[in-house]
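A.B. asks: A structural model of the following input is requested.
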Amino acid sequence: MEDDAEIYYPPLAPELGYLVEYLRRLDFIEPGAAGPVRLSFTEIRSWALLSGVQLKPWEVDLLRQMSTEFVSEVNAAENPQRPAPWMPVDALQEKQAIARRIKDVLRGG
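C.D. replies: The predicted model follows:
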């Protein structure tokens, strides 16, 4: 990505921003034998105890779900043809249309 390129972030309800910060502080994922895995209950509990954060059960569930989605994106990113997950839909459609036009030109059509 170019240094001056603007990064798109999907809208996030301001009241949920603290959970994204918690996930960042938890490092998003854990290392597993075959690659990254979602955060375990033990990891989240240990972090919360050491950080002095009291999590509600639904917050723990959401952090684990967010971690699961992060692992899915990490794994999917191995495919070089996969679009970036933060790309706006209209930009993605434009990129796909350009790719089709290039293919048509290369095919002589």
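A.B. asks: only C-alpha atoms for contact and neighbour calcs from this point on.
C.D. replies: Fine.
A.B. asks: Buried residues, whichever strand or helix holds residue 42. List them.
C.D. replies: For residue 42, the host element (DSSP states H and E) is helix 41-51. By neighbour count on 16 or more other C-alpha atoms under 10 Å, the buried set for helix 41-51 is 44, 48.
A.B. asks: same check, this time on stretch 8-21
C.D. replies: The neighbour-count check on stretch 8-21 (16+ other C-alpha under 10 Å) flags residue 19 as buried.
A.B. asks: The structure of the following sequence is requested for comparison with the preceding one:
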Amino acid sequence: MTADGIVPDMPPIRAPWIIDTLMDIGASEAGAMGPVPLSWTTIAHWQSCMGVDLAPWLCRLLRRLSVEFVSESQNARELDCPAPWTDITDGTNRPTVSRKVSQAFRALINSKE
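C.D. replies: Below is the predicted model of the structure:
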């Protein structure tokens, strides 16, 4: 997208250290049919290797973020997939929806050339 000069609207990150921890562990791991969410074993092994003892709520959050990451990664393969933070059901976000539709059509046209 940045090659086209399009800068996506991104939500604010209120706790960047949580995202940093997830990226340090890895947002997903390899499965037989593609990426899968982090296993509890992987999270525990990372803690052991790093000498860190994460709080239980943080372990659950990291696992949940990994599940959401893998899910959205699969959904994002569709050209018309809206950003996960975009609420298109209420109709108040029309400019964002319009821009995303235009981007999807542009990507479709460019892929056929």
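A.B. asks: And the TM-score between these chains?
C.D. replies: Overlay of the two chains. TM-score (TM-score structural alignment, normalised by the length of the first structure): 0.73; 97 aligned residues with a C-alpha RMSD of 2.5 Å.
A.B. asks: With the second structure overlaid, how far apart is the helix holding residue 42 of the first structure on average?
C.D. replies: Taken over the aligned residues, the distance from helix 41-51 of the first structure to the second structure averages 0.8 Å (mean C-alpha distance after the TM-score superposition for the first structure).
A.B. asks: Please work out which residues outside the next helix or strand after that helix touch it.
C.D. replies: Sequence order places helix 57-76 as the next helix or strand after helix 41-51 of the first structure, per DSSP H and E. Residues from elsewhere that reach helix 57-76 of the first structure (C-alpha atoms under 8 Å, 6 or more residues apart in numbering): 19, 23, 28-29, 36-41, 44, 82, 85.
A.B. asks: The helix holding residue 42 of the first structure corresponds to what range in the second structure?
C.D. replies: On the second structure, the counterpart of helix 41-51 of the first structure by TM-score structural alignment is residues 40-50.
A.B. asks: hmm, back to that, out of the contacts of helix 57-76 of the first structure, which are buried?
C.D. replies: Members of the contacts of helix 57-76 of the first structure classed as buried by 16+ other C-alpha under 10 Å are 19, 23, 28, 29, 36, 37, 38, 39, 44.
A.B. asks: among the residues you listed, which two are most distant?
C.D. replies: 19 and 36 (20.2 Å; C-alpha to C-alpha).
A.B. asks: Can you report how many residues lie near the closest residue to residue 84 of the second structure other than its chain neighbours?
C.D. replies: Nearest residue to residue 84 of the second structure in three dimensions, chain neighbours excluded: residue 72, at 7.4 Å (C-alpha to C-alpha, 6 or more residues apart in numbering). Other residues near residue 72 of the second structure come to 15 when the count uses other C-alpha atoms under 10 Å.
A.B. asks: gap between residue 72 of the second structure and residue 85 of the second structure?
C.D. replies: Relative to residue 85 of the second structure, residue 72 of the second structure is positioned 11 Å away (C-alpha to C-alpha, to the nearest Å).
A.B. asks: No more questions from me, cheers.
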